[in-house]
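[1] how does the following fold in three dimensions:
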Amino acid sequence: MNVNTISNDRPENPAYYDSLINETEAAKFLGYTVRALQNWRVRGGGPDFVKVSSRSIRYRRRDLISWAESLLVANTSQFAGS
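    Okay, the predicted model is just below:
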């Protein structure tokens, strides 16, 4: 995961964090592939998402940041694998 993408260039406007972005933008924001997001949606363990319709998925940046922060560990022995 590219943590620098998440921590840098955060606008002060709260709407930035709550606006909906598509899976391509979400994948780029996190530094993962669209396929990884798709797999997490099916298998679980990924960030929360908004299912607008059966073929339209969106993410909030706030949820992407929250998900990434929930995975933070101080050392490898803390990783339990989710």
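
[2] for the rest of this, base every contact and every neighbour count on C-alpha atoms.
    Noted.

[3] quick one, helices of the protein?
    3-7, 14-18, 23-30, 34-43, 61-70 (DSSP state H).

[4] tell me the most buried of these?
    Neighbour counts (mean count of other CA atoms under 10 Å) averaged over each of the helices of the chain peak at helix 23-30, with a mean of 18.

[5] tell me the gap between that helix and the middle of its chain.
    Chain-centre distance of helix 23-30: 7 Å, with CA atoms, centre = their mean, to the nearest Å.

[6] could you also give me the structure for this next sequence, so I can compare it with the first?
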Amino acid sequence: MSRTARTAAPPASRRPLAKPSEIAEYCGVPLGTVYQWSSRGGGPKLIKVGRHLRARWSDIEAWLDSQTIAA
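    Below you'll find the predicted structure:
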């Protein structure tokens, strides 16, 4: 009998949290802007995981939708 523990794979709908560099690339802004959003407010909701900043992709999309300007 194997002692290797098996873990269930996360559901396909769950993406890994976005890193600041991924947020910057996706939004087309400098990395420093993402860190300014963190310290000054604004931008998508950011999560502190230990000492690292992360964001849910759904929060990024929701924030981008809220920034849409009606013509």
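
[7] after superposition, what's the TM-score here?
    Overlay of the two chains. TM-score (TM-score structural alignment, normalised by the length of structure 2): 0.74; 60 aligned residues with a CA RMSD of 1.3 Å.

[8] just to revisit the earlier point, save the helices of structure 1 as TSV, and put in distance to Val52 of structure 1 too.
    Shown next, in TSV, are the helices of structure 1 (distance: least, CA to CA, whole Å):
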stretch	distance to Val52 of structure 1
helix 3-7	24
helix 14-18	15
helix 23-30	12
helix 34-43	14
helix 61-70	16
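
[9] report the central residue of structure 2.
    Centroid check for structure 2 by CA atoms, centre = their mean gives Ala55 as the closest residue, at 2.3 Å.

[10] might you report the residue contacts of that one?
    Residues near Ala55 of structure 2 by CA atoms under 8 Å, 6 or more residues apart in numbering: 17-19, 23, 44-47.

[11] and what of Thr33 of structure 2?
    Residues in contact with Thr33 of structure 2 (CA under 8 Å, 6+ apart) are Ala24.

[12] what's the counterpart of it in structure 1?
    Under the alignment by TM-score structural alignment, Thr33 of structure 2 pairs with Ala36 in structure 1.
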